[in-house]
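S.K.: my questions concern the predicted model and sequence given below.
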Amino acid sequence: LECVHCSSTVGTDCSGQVKSCTDDQTHCQTITSELIKDGRATRGVFKFCAAAEAQNWIHREELLTTFFQLEIQICNTDNCNQGPGQITPRDNTPNGVKCKQCYVEHSEVCDTEETTECTGDMNKCLFMSGLVCNDGTDYYVCAQRVCTNLASPEQHPFYFEVTAGNIQKIEITEGISDA
């Protein structure tokens, strides 16, 4: 199998070398990210060979005026990851789930009674703390509580950073009901 290998931080497409995958890499993969902060969107893309267990997947989280989405597309024919990455439009309809919401820099604590209404498929609450924030150069400690579509911490794209010790905690909980 041959796949396009490239990355870009300015848009959903890139062009690069076509590389032969190793025997345990049976898929081509395109990972597209979208970060919308205060109404401004930035997108990026990574394309490469992927292992057999890779699968199509969308990760979403939202906090105050920031929305983040990571979309993974898998295919298994030569150069099938050649075209632009895909960003599936989100559903902004409130889904009845509420989560505590906060964002604190230079702290691993983020306790609040303030809540937000989650939308679309984001029906769980995510708490994450540790070396999560980036100032463009380095990662630094912060904590946040957000709405997410993840069912378990292991699904988080940065879960490996927990075992590496960079992220202290990733916790997924049920939403808050008005009862």
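M.R.: Looks like it arrived, so ask away.
S.K.: every contact and neighbour count from this point should use C-alpha atoms.
M.R.: Noted.
S.K.: ok, the spatially most central residue of the chain - contacts?
M.R.: What sits nearest the mean C-alpha location of the chain, by Cα atoms, centre = their mean, is L70, with 4.0 Å. By Cα atoms under 8 Å, 6 or more residues apart in numbering, the contact list for L70 reads I31, T32, S33, E34, I58, H59, R60.
S.K.: take this one as well and set it beside the first:
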Amino acid sequence: MKVLLGLISFTIAVIAGEALMCKQCLDKRADDCQGESVICDLPGGMCAKGIEHNILNGDVVPTAFRACTNDTRLCGGQVSLSTAPFQLLLYTECCQEDDCNCGEIIMPPKNTTKNGVVCRSCFTEGDYSCTDVSTIECTGNEAECIEFSGQAARPEEETMIYSYYGCVTKGVCQIGFGGLPGSVVYEQRVLECTPSIETN
């Protein structure tokens, strides 16, 4: 029995020693956060750190995070959503060494170079429909047009009904908004991404 218990203890120690350790924290309305080191036990897990900027009429609300993840789709790039008064930016870095997601969290400057595509643009608060529609020239990696209608909340703010059209990084509709660290979508009536209209 002592031999068996010793073998079990040794096996647990080996498993624990091989497990990836990641810093973990979440701080809404902050540009950085600090947290404790935790075991990342997700299959194919990685350490991640990043920041979200929810921008409405020039008011930037940041959310910083450090976590364990096994979703590589957001790693190493900036996700961008733009309408006339509203922008949502998310930047995530991923790594595979113990506590490698430490260090400063910095949102890279948004690429404002026009990329030659155009989408419908509209933004409405308090209504599920968006009628005052214009156009917006997409920039950077915003290669698709997005339509959204539903209930959502900016970080630590009240839930409101929103409807908007705009430009978005390709793949956002496949990923969805469930993984946002700060902004929260409570009801999603419409979420659709379509190819942009080429202008040249």
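M.R.: Sure thing, it's come through. All values derive from a computational prediction rather than experimental measurement.
S.K.: among the contacts of L70 of structure 1, which one has the most neighbours?
M.R.: Ranked by neighbour count under the definition other Cα atoms under 10 Å, the contacts of L70 of structure 1 are headed by T32 with 26 neighbours.
S.K.: look at the residue mapped onto it from structure 2 and give its secondary structure.
M.R.: Mapped onto structure 2 by TM-score structural alignment, T32 of structure 1 lines up with I51. Here I51 of structure 2 is recorded as strand under DSSP: H, G, I helix; E, B strand; the rest coil.
S.K.: next, the buried residues of the one helix or strand F10 of structure 2 maps to.
M.R.: F10 of structure 2 belongs to helix 2-18 when assigned by DSSP states H and E. Within helix 2-18 of structure 2, no residue counts as buried by 16 or more other Cα atoms under 10 Å.
S.K.: run the chain-centre distance for that helix.
M.R.: 38 Å (Cα atoms, centre = their mean, to the nearest Å).
S.K.: ok, then the element right after that helix?
M.R.: Heading C-terminal from helix 2-18 of structure 2 (DSSP H and E), you reach strand 20-28.
S.K.: give me the distance from that next one to the chain's centre.
M.R.: 15 Å.
S.K.: of the contacts of L70 of structure 1, which stay in contact in structure 2?
M.R.: Contacts conserved in structure 2 for the contacts of L70 of structure 1, using both residues aligned by TM-score structural alignment, their matches' Cα atoms under 8 Å: I31, T32, S33, E34, I58, H59, R60.
S.K.: OK, contacts around the fifth one?
M.R.: Contacts for I58 of structure 1 were tallied using Cα under 8 Å, 6+ apart; they are Q69, L70, E71, I72.
S.K.: and it, what pairs with it in structure 2?
M.R.: By TM-score structural alignment, I58 of structure 1 lines up with Q78.
S.K.: and the strands in structure 1?
M.R.: Per DSSP state E, structure 1 carries strands over the ranges 2-8, 17-20, 27-37, 40-50, 57-63, 66-75, 94-100, 102-105, 115-119, 124-134, 139-148, 167-174.
S.K.: quick one: the spatially most distant residue from the centre of structure 1 from E105 of structure 1, how far?
M.R.: Distance from the centre of structure 1 peaks at A179, with 30.8 Å (Cα atoms, centre = their mean). In this view, A179 of structure 1 and E105 of structure 1 are 32 Å apart by Cα to Cα, to the nearest Å.
S.K.: coming back round to it: identify the farthest-apart pair in the kept ones among the contacts of L70 of structure 1.
M.R.: Farthest-apart pair in the kept ones among the contacts of L70 of structure 1 is I31 and R60; separation 13.3 Å (Cα to Cα).
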